[in-house]
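J.: sequence first, then the predicted structure, then my questions.
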Amino acid sequence: MKETFIPSKLELKKQWYIIDAKDKCLGRLATEVANLLRGKKKVIFTPAQDVGDCIIIINADKIFVSGKKRTQKLYFRHSGRPGGKTIEKFEDLQLRIPERILEKAIKGMLPKNRLGRKLFTKLKIYKGQEHPHISQKPQIIEL
């Protein structure tokens, strides 16, 4: 009879990583970040536990999309009020809130439950080079 592997607290050491999003493809970057947040590349990966690392993404305003997505991709949101639907193009959202584009792409690749919400809190996205997480001593990752 096999038992379920559950990593101990000593094995769940969190590492901080910095990823520069400048000239990176949106979807490919989002899948790599989602896998790092879940901890899928670790040997102690357990689907029902948070074994992933913390991720800092900088230069979110310089993300790259292929084809005509810059003018054709649409983002929907609704305020909950009658007539409160807002549709925004990729290029408009990138000028206004560039972090939101990456957040929506990565959040869609995480589990849709309590674990996914907990994993999403470990993601920090900034549109420029500066970030306030220097004291965590993050490692730079090239994807």
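T.: That came through fine.

J.: when you work out contacts or count neighbours from here on, use the C-alpha atoms and nothing else.
T.: Will do.

J.: okay, how far is it across stretch 98-116, tip to tip?
T.: 22 Å (C-alpha to C-alpha, to the nearest Å).

J.: quick one: it to chain centroid distance?
T.: 6 Å (C-alpha atoms, centre = their mean, to the nearest Å).

J.: going by neighbour count, list what's buried in it.
T.: Residues 98, 99, 100, 101, 102, 103, 105, 106, 107, 110, 111, 116 are the ones in stretch 98-116 that count as buried (16 or more other C-alpha atoms under 10 Å).

J.: tell me which of those residues fall in helices.
T.: 98, 99, 100, 101, 102, 103, 105, 106, 107, 116 (DSSP state H).

J.: nearest spatial neighbour of residue 39, chain-adjacent residues omitted?
T.: Spatially, and ignoring its direct neighbours in sequence, residue 39 is nearest to residue 52 (3.7 Å; C-alpha to C-alpha, 6 or more residues apart in numbering).

J.: now the strands for the chain?
T.: 16-20, 54-58, 74-78, 85-89, 123-125, 139-141 (DSSP state E).

J.: any idea how far residue 41 is from the residue sitting nearest the centre point of the chain?
T.: Taking C-alpha atoms, centre = their mean, the centroid of the chain lies closest to residue 106, which sits 4.1 Å from it. Separation of residue 106 from residue 41 (C-alpha to C-alpha): 17 Å.

J.: comparison target below:
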Amino acid sequence: MHKTYVPKEIEPKWVLVDAQGKTLGRLASEIAKILRGKHRPEYTPNMLSGDFVVVINAEKVHLTGNKLQQKTYTRYSGYPSGLKRIPVAEMLKRHPERVLQHAVKGMLPKGPLGRRMLKRLKIYAGAQHPHAAQKPEPIELEVK
């Protein structure tokens, strides 16, 4: 009989990703893959096996087609006439990091494990970040 290998504890690394000129959805799927740990040989779906991801230049992310004018984010307060719709162009001006966070969140598993994975994502609008002490390793993603 074969036994299943289950790693005891996986030491996370810190990864630095530059979002300048990258397409939003393709970048988000690569970041979600790193957060889940699917790039590691010891990937386990029910464990927190991914790395920390620091994203810089989130304000310079690229959207294809007419998404800049047509795509909206919708939320509802629960009260009558409490539906709020915010166009992605306005969200990129106000909070550019939320656009990428929303895209990555939709690609992670739902539940407590997915919420813990999302906490490992650090997004910054500009080129500066406060995680220099962790020495994040800059990687180049194969994203157009």
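T.: Perfect, thanks for sending it. This one's a predicted model, so the numbers in the text were calculated from it and none came from an experiment.

J.: most widely separated two among the buried residues of stretch 98-116 of structure 1?
T.: Farthest-apart pair in the buried residues of stretch 98-116 of structure 1 is 98 and 111; separation 23.0 Å (C-alpha to C-alpha).

J.: follow-up on the earlier one: just the closest of the ones in helices among the buried residues of stretch 98-116 of structure 1 to residue 131 of structure 1, please.
T.: residue 99 (13.1 Å).

J.: map that closest one onto structure 2.
T.: Under the alignment (TM-score structural alignment), residue 99 of structure 1 pairs with residue 97 of structure 2.

J.: quick one: that match from residue 58 of structure 2, how far?
T.: Residue 97 of structure 2 is 6 Å from residue 58 of structure 2, by C-alpha to C-alpha.

J.: residues shared between the contacts of those two?
T.: Common contacts of residue 97 of structure 2 and residue 58 (C-alpha atoms under 8 Å, 6 or more residues apart in numbering): 123, 124, 125.

J.: what lines up with the second one in structure 1?
T.: For residue 124 of structure 2, the aligned position in structure 1 is residue 126, judged by TM-score structural alignment.

J.: now that match, nearest residue through space, not along the chain?
T.: residue 58 (5.0 Å).

J.: that neighbour: what's it in contact with?
T.: 18, 19, 20, 21, 22, 125, 126, 127, 128, 129, 130, 131.

J.: from those, which two are the most distant?
T.: Largest pairwise distance in the contacts of residue 58 of structure 1, by C-alpha to C-alpha, is 15.2 Å, between 22 and 131.

J.: go through the strands of structure 1 and pick out the most buried.
T.: Per residue and on average, the most neighbours among the strands of structure 1 fall to strand 54-58, with a mean of 22 (mean count of other C-alpha atoms under 10 Å).

J.: what's the longest helix belonging to structure 1 aligned against in structure 2?
T.: In structure 1, assigned by DSSP H, the helix with the most residues is helix 26-38. Counting by TM-score structural alignment, helix 26-38 of structure 1 falls onto residues 24-36 of structure 2.

J.: what are the buried residues along the matching stretch?
T.: For stretch 24-36 of structure 2, by 16+ other C-alpha under 10 Å, it's 24, 25, 27, 28, 29, 30, 31, 32, 33, 34, 35, 36.

J.: can you list these in TSV and add distance to residue 67 of structure 2?
T.: Conversion of the buried residues of stretch 24-36 of structure 2 to TSV gives the following (distance: C-alpha to C-alpha, whole Å):
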residue	distance to residue 67 of structure 2
24	11
25	11
27	16
28	16
29	18
30	20
31	21
32	21
33	24
34	26
35	26
36	27
